[in-house]
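**Student:** could you look at this predicted model? Sequence included:
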Amino acid sequence: MPDVPLVLLHGGGPGVDAVSNWAATANRLPFRCVAPDLLGFGTRIVEGPDGPRAWARARADQVLALLDREGLEVVNLVGNSAAGGAAALALLAAAPERVGRAVVMGGAGTGPLPAEVPFYDEPTKESMRATLGRLVADESVHRDLLDDLTRVRFDQALRPGAEKAFRSMFGADTAPLDLTTITTPVLALHGERDRVSPVEVSERLAAALPHGRLAVVAGAGHWIHVDRPDEFCRLVEEFISA
């Protein structure tokens, strides 16, 4: 489906936005890419609901409104981790006719919540750097990138309302999404060396989806598109274009 736009939905770490999340790969994918800031991040810091699933539904509604404004009847999706991935799954459940194929990364928020809220319990540049360092397989390979992102995301994470929105994403929640109702073809990508979410989360996700597939990327951490950009682009292109 080379003529169908590809919507890139970023991850959910503190201070993230679409530009910084997709800088390494957006221009390398052979599709017209649309990459919005999701609710709660970047230019879209807002008060929202409590709990990750409620936020996922709100972000799915946000993406649907974007598609309507842009006149996009059908798109493909790439959803990164517990923000973008969860929003992608919620969108597939709510409006399957609007999505041809979807790629989700790092478990798409279907695993357990982290034991601690990242960064905000200790809002320092050192804490941000440590938070970002866990997202790659080998920090020494990406030292300059991580240093640059630390400066950008530290400032963005301290914008008015950002902490309140972020903390509410870890609140009480409703029943989980019934993955068996999602009939869209979905590729679940997971880094072999992911230090945020174990591979088993994506194994369970792919097994629960009626048309789910799993690809484990050797040598990659949670940020597959940063650790293995060539393989990431190849896998996305092959799956979306099938």
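**Tutor:** Looks like it arrived, so ask away. Numbers count the residues shown, from 1 in each chain.

**Student:** use CA for all of it now, contacts and neighbours both
**Tutor:** OK.

**Student:** buried residues in the longest helix along the chain?
**Tutor:** Longest helix of the chain, by residue count under DSSP state H: helix 52-70. The neighbour-count check on helix 52-70 (16 or more other CA atoms under 10 Å) flags 52-64, 67 as buried.

**Student:** below is structure B, check it against A:
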Amino acid sequence: MSARSEPRRVEHVALDGERLHTAFVPGNGTPLLLCNDFAANLEILDEFALALGRPVLCFDLPGVGTSAEVTTMRRMPALAQLLAGLLDHYGLTRPVDVMGIGWGGLLAQQFAHSQRDRVRRLVLAATASGQLMFPGRLASLMRLARPDALSRVAPDAEQARTVFGGRRNDECQQIAQAMSRASAPTRRGYAAQLYALTGFSSLPWLHRLNVPTLVMAGDDDSIVPTVNARVLALLLPQARLEILRGAGHWFVLERTDEVVRMLDEFLEAKVAITAADQNSVF
């Protein structure tokens, strides 16, 4: 892993009545806006963000991590507008790359849809199209159905593998270590993310989301089954699908080196996705 030593710029940013905890990792190249999974604070992704070797902007939504309590309940389009304001705060006026993990993948899709001119390339990891998705394993979903679940559910590699999927304990140990940095959202912050999800589906407009997109999935994901990634890749006009064999939901933590290589190849490519790439999703 090629982690960097540059200091992060960590601050709380006031935007539209909210106060967001943010972290900006400096670097060279096009900045990457990183949208985290449901109820997950940005510290969970610390090592992944550092390993990316490019400018990375991470944030906690209201009520998550050390962001202030939610003042206004927002649907996905309003959250995308909030992210546009965050980019403005950091002076990122040129198109950025956007990556969404799990629930954050829904927000990333919405941002690319409603803020199209601000997105150069899109990465969707371990995610789906919204409420109309193929559900994950009930036992895993039930164990995550509490605001403080992430901080309690994976104290070791075996528990991480049981809940999130993944076939190797040594890789799942990376998940357990990251989850030790998890902090529970406020009840209102937890509810706000559920509120944003309610009724959301990207299916009606995915075919019009004409931005080069890398869709990534683990074939042992207990939370978001791989079929959801195949649906996304089938509907998106410029999609490339990458399946990580034996990886679970948090493959960005399990297989960081492999994921970074895939991202570098995709984000640094000189040409857009070809028809052959689109037709190879199965």
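**Tutor:** Alright, I've got the coordinates. Keep in mind it's a predicted model, so treat the numbers as computed, not measured.

**Student:** follow-up on the earlier one: list the helices and strands the longest helix of the first structure packs on?
**Tutor:** helix 86-94 (3 or more CA pairs under 8 Å, 6 or more residues apart in numbering; DSSP states H and E).

**Student:** name the nearest residue to the most centrally placed residue in the second structure, ignoring sequence neighbours.
**Tutor:** For the second structure, the residue sitting closest to the mean C-alpha position, by CA atoms, centre = their mean, is residue 101 at 2.1 Å. Ranked by CA to CA, 6 or more residues apart in numbering and with sequence neighbours excluded, the top spatial neighbour of residue 101 of the second structure is residue 125, at 4.8 Å.

**Student:** in the second structure, which spans are strands?
**Tutor:** Assigned by DSSP state E, the strands in the second structure fall at 9-15, 18-25, 32-35, 56-59, 96-101, 119-125, 213-218, 239-244.

**Student:** mind putting those strands in a markdown table, distance to residue 192 of the second structure included?
**Tutor:** Output for these, formatted as a markdown table (distance: least, CA to CA, whole Å):
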| stretch | distance to residue 192 of the second structure |
| --- | --- |
| strand 9-15 | 16 |
| strand 18-25 | 13 |
| strand 32-35 | 15 |
| strand 56-59 | 15 |
| strand 96-101 | 18 |
| strand 119-125 | 22 |
| strand 213-218 | 26 |
| strand 239-244 | 30 |
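
**Student:** and of the buried residues of helix 52-70 of the first structure, the nearest to residue 92 of the first structure?
**Tutor:** Residue 92 of the first structure has its nearest neighbour among the buried residues of helix 52-70 of the first structure in residue 60, at 8.6 Å by CA to CA.

**Student:** tell me the spacing between that closest one and residue 231 of the first structure.
**Tutor:** Residue 60 of the first structure sits 27 Å away from residue 231 of the first structure, going by CA to CA, to the nearest Å.

**Student:** what does residue 159 of the first structure give?
**Tutor:** On the measure of CA to CA, residue 159 of the first structure and residue 231 of the first structure end up 35 Å apart.

**Student:** what residues are up against residue 129 of the second structure?
**Tutor:** By CA atoms under 8 Å, 6 or more residues apart in numbering, the contact set of residue 129 of the second structure is 106, 201, 202, 203, 228, 232.

**Student:** which one is the equivalent of residue 212 of the second structure over in the first structure nearest to, not counting chain neighbours?
**Tutor:** Using TM-score structural alignment, the equivalent of residue 212 of the second structure in the first structure is residue 185. If the residues on either side of it in the chain are set aside, residue 185 of the first structure comes closest to residue 211, at 4.9 Å by CA to CA, 6+ apart.
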